[in-house]
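K.L.:
The following block contains a protein sequence and its predicted model.
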Amino acid sequence: MPVVAKARAMRKRMSPPEARLWVALRRLRSRGYHFRRQHPTLGFYPDFICLDRRLIVEVDGSGHEWRVEEDRRRDAAFAREGFTTLRYGNASIRDNLDGVVEGVLAHLEAAVPTRPRLRLGHPPRDGEGEG
């Protein structure tokens, strides 16, 4: 299956905790933080990624108990590229969504952006602006 098709299929099959966290992370756009879902990165499909702050948020269900070593290798690959990975269990999202979002927000605010935030409005026309 091509990469883009696989990512799209994964977005359609989000678990209830992933969907709940996605709604909460989308609200952070008003603060200038943009997350993508299952964005193909380094051969993996992280649940949520903020490219600007190099932050990955993973939702771990019960199946992750048997994938600890695989998750460690994956997190290490992301870390080599400058990404921080936060992992939250389904129960944390179900029982403490506000705390999870606060934790994500704390990392976002502490991280240095890798590229400037988008300016509001349209870019200047040719010949306008700084010269």
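P.N.:
Received, thanks.
K.L.:
Every contact and neighbour count from this point should use C-alpha atoms.
P.N.:
Will do.
K.L.:
any residues touching the helix or strand harbouring residue 77, and which ones?
P.N.:
Residue 77 is part of helix 68-80 when elements are defined by DSSP states H and E. Identification of contacts with helix 68-80 by Cα atoms under 8 Å, 6 or more residues apart in numbering yields 42, 44, 64, 84, 85.
K.L.:
let's see it at 7 Å
P.N.:
Here helix 68-80 makes contact (Cα atoms under 7 Å, 6 or more residues apart in numbering) with residue 85.
K.L.:
Stretch 27-43 too?
P.N.:
7, 10, 11, 25, 26, 45, 46, 47, 48, 49, 50.
K.L.:
now with 6 Å?
P.N.:
Here stretch 27-43 makes contact (Cα atoms under 6 Å, 6 or more residues apart in numbering) with 7, 45, 46, 47, 48, 49, 50.
K.L.:
Might you report the residue contacts of residue 109?
P.N.:
Taking Cα under 6 Å, 6+ apart as the test, residue 109 contacts no residue whatsoever.
K.L.:
Distance check, it against residue 77.
P.N.:
Remark: distance between residue 109 and residue 77 (Cα to Cα, to the nearest Å) = 23 Å.
K.L.:
for residue 44, same thing?
P.N.:
Taking Cα to Cα, one finds residue 44 at 10 Å from residue 77.
K.L.:
middle-most residue in the chain, spatially?
P.N.:
Compute the mean C-alpha point of the chain, and by Cα atoms, centre = their mean the closest residue is residue 49, 2.0 Å away.
K.L.:
ok, second structure coming up, stack it against the first:
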Amino acid sequence: MRTEMTQPERVLWTALRAKRFDGTKFTRQVPLGPFIADFVARSRKLVIEVDGDTHNDEARDERRTAWLAAQGYRVVRVSNDDVMRNLEGVMQIIGEALAAAPLPTLSPEGRGLK
């Protein structure tokens, strides 16, 4: 896990943290199996990945996405450039992904979310 976020990650984290976006709790640098996800909304099973300019390992991305999908997660990938130049558009994409994600429900016993 990295302790220092990139500038685009900081910008996106500012928009997502503290339930600022859609009232959804996001966490950052989340271990999920053999991977570390940039941002995760666990309650909505949504992973947000911010890919850098030198990011070019499509085979690894495909394996990662397939593994996350097998765990029930959906993955949204955005580029550093998009975050820095079009944050509004990035937030719209994330909003659409959240709208398509199931909302958490109470368990039949009424003792928490399932």
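P.N.:
Sure, I can see it. Given the structure is predicted, the values throughout are model-derived calculations rather than measurements.
K.L.:
picking that back up, counterpart of the residue nearest to the centre of the first structure in the second structure?
P.N.:
When the second structure is aligned by TM-score structural alignment, residue 49 of the first structure is paired with residue 40.
K.L.:
can you confirm that match is in a strand?
P.N.:
Yes - assessed by DSSP: H, G, I helix; E, B strand; the rest coil, residue 40 of the second structure belongs to a strand.
K.L.:
now the helices for the second structure?
P.N.:
Listed in chain order, the helices of the second structure (DSSP state H) span residues 7-16, 58-70, 80-85, 87-100.
K.L.:
how about these, which one is nearest residue 51 of the second structure?
P.N.:
For residue 51 of the second structure, the closest of those is helix 80-85, at 5.9 Å, according to Cα to Cα.
K.L.:
what's the closest one packed up against?
P.N.:
helix 7-16 (3 or more Cα pairs under 6 Å, 6 or more residues apart in numbering; DSSP states H and E).
K.L.:
The first structure: matching residues for the helix it packs on?
P.N.:
Under TM-score structural alignment, the counterpart of helix 7-16 of the second structure in the first structure spans residues 16-25.
K.L.:
which residues are contacting that stretch?
P.N.:
Contacts of stretch 16-25 of the first structure (Cα under 6 Å, 6+ apart): residue 90.
K.L.:
From what I see, the match of residue 49 of the first structure and residue 47 are in contact.
P.N.:
Yes - using Cα atoms under 6 Å, residue 40 of the second structure is in contact with residue 47, at 4.5 Å.
K.L.:
Residue 45 of the second structure contacts residue 73, doesn't it?
P.N.:
Yes - using Cα under 6 Å, residue 45 of the second structure is in contact with residue 73, at 4.6 Å.
K.L.:
which non-adjacent residue is nearest residue 95 of the second structure?
P.N.:
residue 22 (7.4 Å; Cα to Cα, 6 or more residues apart in numbering).
K.L.:
Tell me how many other residues crowd that neighbour.
P.N.:
11 (other Cα atoms under 10 Å).
K.L.:
gap between it and residue 61 of the second structure?
P.N.:
Applying Cα to Cα, the value for residue 22 of the second structure to residue 61 of the second structure is 27 Å.
K.L.:
again with residue 85 of the second structure
P.N.:
According to Cα to Cα, residue 85 of the second structure stands 23 Å off from residue 61 of the second structure.
K.L.:
what's the answer for residue 77 of the second structure, then?
P.N.:
Noted for residue 77 of the second structure: a distance of 10 Å to residue 61 of the second structure, by Cα to Cα.
K.L.:
Then residue 102 of the second structure?
P.N.:
Taking Cα to Cα, one finds residue 102 of the second structure at 24 Å from residue 61 of the second structure.
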